[in-house]
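1. Kindly return the folded structure for what I paste below:
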Amino acid sequence: MSWQTELSSWMFPSYLATSDPPAVGSKAPSSPQFVMPATDGKPTIVTFLRHCGCPFAEKTYLSLRAAASQHPDVHCIAISHSDAPSTDRWLQSLSDSSQDSAVNMVVDDERRIYAAWGLGVSSFWHVLNPWSLYSVYALGKQDNIWNRPTESGTRWQSAGSFAVAGDGTVKWSKPNVSADDVPDFEEALKALG
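-> You can find the predicted model right below:
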């Protein structure tokens, strides 16, 4: 990690055409890069993370990991747009990585899966509004989750989470409204029944 990689995370990424986020009741998007694992009929929670190093991505991942360990009847998938080596190092830096096997990590460093699920480049206000900036400090004080080095990925990529029934129908759709928006996976589990 160097100051150049930190600086590059602030550069706007290349443009990708982005679909609308899937609505509740619609079929989950499918693409050559990512096909839902619904062949066994189990429901799935998919969460798209902000860049590895972001404290809100860490909080989201840890929350998903906790839900996955308590609900083995639900597939839990996290998607990272940081490259594979950076994602692996980030995962290793998180405490209690023994539970990581409960979450399937998918790397989408070209952001094509993000785009298929309606998650594009966010606005300046989405990332740098005063509430999000304060939330970085509050999350650090409350949960001891602080910014980590950013080796790859962009701070401008939006995130979101979705719950999908075993038949591929979206039951819960939550694109993030700001950088500090951390999903409530209990809501997702309730939506799945």
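2. going forward, measure contacts and count neighbours with C-alpha atoms only.
-> OK.
3. could you pull out the helices for the protein?
-> Along the chain, counting by DSSP state H, helices occupy 3-8, 55-70, 84-93, 112-116, 124-128, 130-143, 185-192.
4. got JSON lines for those helices, with mean neighbour count and distance to residue 162 too?
-> Listed next are the helices of the chain as JSON lines, based on neighbours: other CA atoms under 10 Å; distance: least, CA to CA, whole Å:
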{"stretch": "helix 3-8", "mean neighbour count": "14", "distance to residue 162": "29"}
{"stretch": "helix 55-70", "mean neighbour count": "21", "distance to residue 162": "12"}
{"stretch": "helix 84-93", "mean neighbour count": "16", "distance to residue 162": "21"}
{"stretch": "helix 112-116", "mean neighbour count": "22", "distance to residue 162": "12"}
{"stretch": "helix 124-128", "mean neighbour count": "15", "distance to residue 162": "20"}
{"stretch": "helix 130-143", "mean neighbour count": "13", "distance to residue 162": "22"}
{"stretch": "helix 185-192", "mean neighbour count": "16", "distance to residue 162": "7"}
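5. and residue 102, which of those is closest to it?
-> Ranking the helices of the chain by proximity to residue 102 (CA to CA) places helix 55-70 first, at 5.5 Å.
6. Which secondary structure elements does that closest one sit against?
-> strand 75-80, helix 130-143, helix 185-192 (3 or more CA pairs under 8 Å, 6 or more residues apart in numbering; DSSP states H and E).
7. Can I get the helices of the chain in TSV including distance to residue 153?
-> As requested, these are exported to TSV (distance: least, CA to CA, whole Å):
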stretch	distance to residue 153
helix 3-8	8
helix 55-70	12
helix 84-93	9
helix 112-116	13
helix 124-128	14
helix 130-143	18
helix 185-192	24
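8. excluding its backbone neighbours, what's nearest residue 116?
-> Leaving aside its sequence neighbours, residue 116 sits nearest to residue 19 (CA to CA, 6 or more residues apart in numbering; 5.5 Å).
9. mind listing what residue 150 touches?
-> Neighbouring residues of residue 150 by CA atoms under 8 Å, 6 or more residues apart in numbering: 1, 5-6, 9, 51-54.
10. Alongside the first, I'd like the structure of this one:
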Amino acid sequence: MSVSLLANAIQEELQSFRTPPEKHVAPVPKVGDRAPESAQLSWPSGRPTIIVFLRHCGCPFAEKTFRALTALSTTHPEIHCIAITQASQAVTDKWIIDVGGEWDADVVADPARDLYAQWGLGLSSAWYAMGPGAVYSALRLGRDEGIWNRLTTAEGGNRWQVGGAFGVDPAGFVRWVCVGGGVGEVPAFEEGVEALGRPAGVGLAA
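-> Model (predicted):
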């Protein structure tokens, strides 16, 4: 990579550290609540749904989470799997290819972060996103599983956004919530599957 291209890549990467505009963030839905309604999300008739809100496209933990979700989409085809990104559609589409494809999961790009706010997911602190625990977890993930941070762009999302995961039953009620852990937390999808009344399968921690 030439010096100019490297400089541009670094500049783009730094954009992901910029604090985005503040948004009104609703409370995180609780188990038993009706899932927030939106034209961007639909609940298929007769099928439960697992929804995952990812951090920025380039985050190694987002990549591991997405890979686990796509594995879930094939081992449990009776569950509707949705991943939400905060990147632009173009960046989202490229990132999906880079990390191995969406398989049977649906992916929704939400660069305005409206869905994140609707589901109670706001911005984190610097300690949450860049603290020693987060850095150590990232190094462990790269060393143990070969999943490293990927260069991102200004359209790839910001590093301060909190992620999370939810399970919604066919009637539209929340049955599983996984929000509030550390930046390196990957949702325990087995728990989500069981909360939706399905026996947990194998291969969900891919």
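11. Output the helices and strands packed on helix 55-70 of the first structure as a markdown table; include the columns distance to residue 104 of the first structure.
-> Compiled in a markdown table, these are given as follows (distance: least, CA to CA, whole Å):
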| stretch | distance to residue 104 of the first structure |
| --- | --- |
| strand 75-80 | 5 |
| helix 130-143 | 24 |
| helix 185-192 | 16 |
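12. Indicate which one of these is closest to residue 14 of the first structure.
-> Closest of these to residue 14 of the first structure is strand 75-80, at 16.7 Å (criterion: CA to CA).
13. Could you give the residue range in the second structure aligned to that closest one?
-> Using TM-score structural alignment, the residues of the second structure aligned to strand 75-80 of the first structure are 80-85.
14. what sits up against the matching stretch?
-> Under the criterion CA under 8 Å, 6+ apart, residues 44, 47-57, 66, 69-70, 72-73, 92, 104-111, 157 lie in contact with stretch 80-85 of the second structure.
15. what about burial for these, which qualify?
-> Buried members of the contacts of stretch 80-85 of the second structure, counted by 16 or more other CA atoms under 10 Å: 47-57, 66, 69-70, 72-73, 92, 104-105, 107-111, 157.
16. Residue 26 of the first structure maps to what in the second structure?
-> Checking TM-score structural alignment: residue 26 of the first structure goes with residue 33.
17. ok, that match to residue 117 of the second structure distance?
-> Applying CA to CA, to the nearest Å, the value for residue 33 of the second structure to residue 117 of the second structure is 16 Å.
18. returning to that earlier point: mean per-residue distance, the match of strand 75-80 of the first structure to the first structure?
-> Superposing on the first structure and averaging over aligned pairs (mean CA distance after the TM-score superposition for the first structure), stretch 80-85 of the second structure comes out at 0.2 Å.
19. From the chain's centroid, how far away is that stretch?
-> Put simply, stretch 80-85 of the second structure sits 8 Å off its chain's centre (CA atoms, centre = their mean, to the nearest Å).
20. contacting residues around the residue nearest to the spatial centre of the second structure?
-> Centroid-nearest residue in the second structure, with CA atoms, centre = their mean: residue 54, separated by 1.6 Å. Applying CA under 8 Å, 6+ apart to residue 54 of the second structure gives the contacts 62, 65-66, 83-86, 162-164.
21. Which one of those residues is nearest to residue 20 of the second structure?
-> Nearest to residue 20 of the second structure, judged by CA to CA, of the contacts of residue 54 of the second structure is residue 86 at 11.3 Å.
22. Please name the nearest non-neighbouring residue to that closest one.
-> Excluding the flanking residues, the one nearest residue 86 of the second structure by CA to CA, 6+ apart is residue 111, at 4.4 Å.
23. one step back: for the helices and strands packed on helix 55-70 of the first structure, which one sits closest to residue 178 of the first structure?
-> Using CA to CA, those put helix 130-143 closest to residue 178 of the first structure, at 7.1 Å.
24. Relative to the second structure, which residues correspond to that closest one?
-> Helix 130-143 of the first structure maps onto residues 132-145 of the second structure, going by TM-score structural alignment.
25. Give me the distance from stretch 62-74 of the first structure to the chain's centre.
-> Here stretch 62-74 of the first structure is found 14 Å from its chain centre; the criterion is CA atoms, centre = their mean.
26. nope, stretch 91-110 of the second structure is what I was after
-> 11 Å.
27. what does it contact?
-> Under the contact criterion CA under 8 Å, 6+ apart, stretch 91-110 of the second structure has outside partners 40, 57-58, 63, 67, 69-71, 73-74, 77, 80-89, 155-156.
28. and if we set it to 6 Å?
-> Defining contact as CA atoms under 6 Å, 6 or more residues apart in numbering, one finds that stretch 91-110 of the second structure is touched by 70, 73, 81-86, 89.
29. So residue 179 of the first structure versus residue 190 of the first structure, what's the distance?
-> From residue 179 of the first structure across to residue 190 of the first structure, the span is 24 Å (CA to CA).
30. and what of residue 156 of the first structure?
-> Distance check for residue 156 of the first structure against residue 190 of the first structure: by CA to CA, it reads 30 Å.
31. Repeat that for residue 140 of the first structure.
-> Separation of residue 140 of the first structure from residue 190 of the first structure (CA to CA): 29 Å.
32. again, but for residue 132 of the first structure
-> 27 Å.
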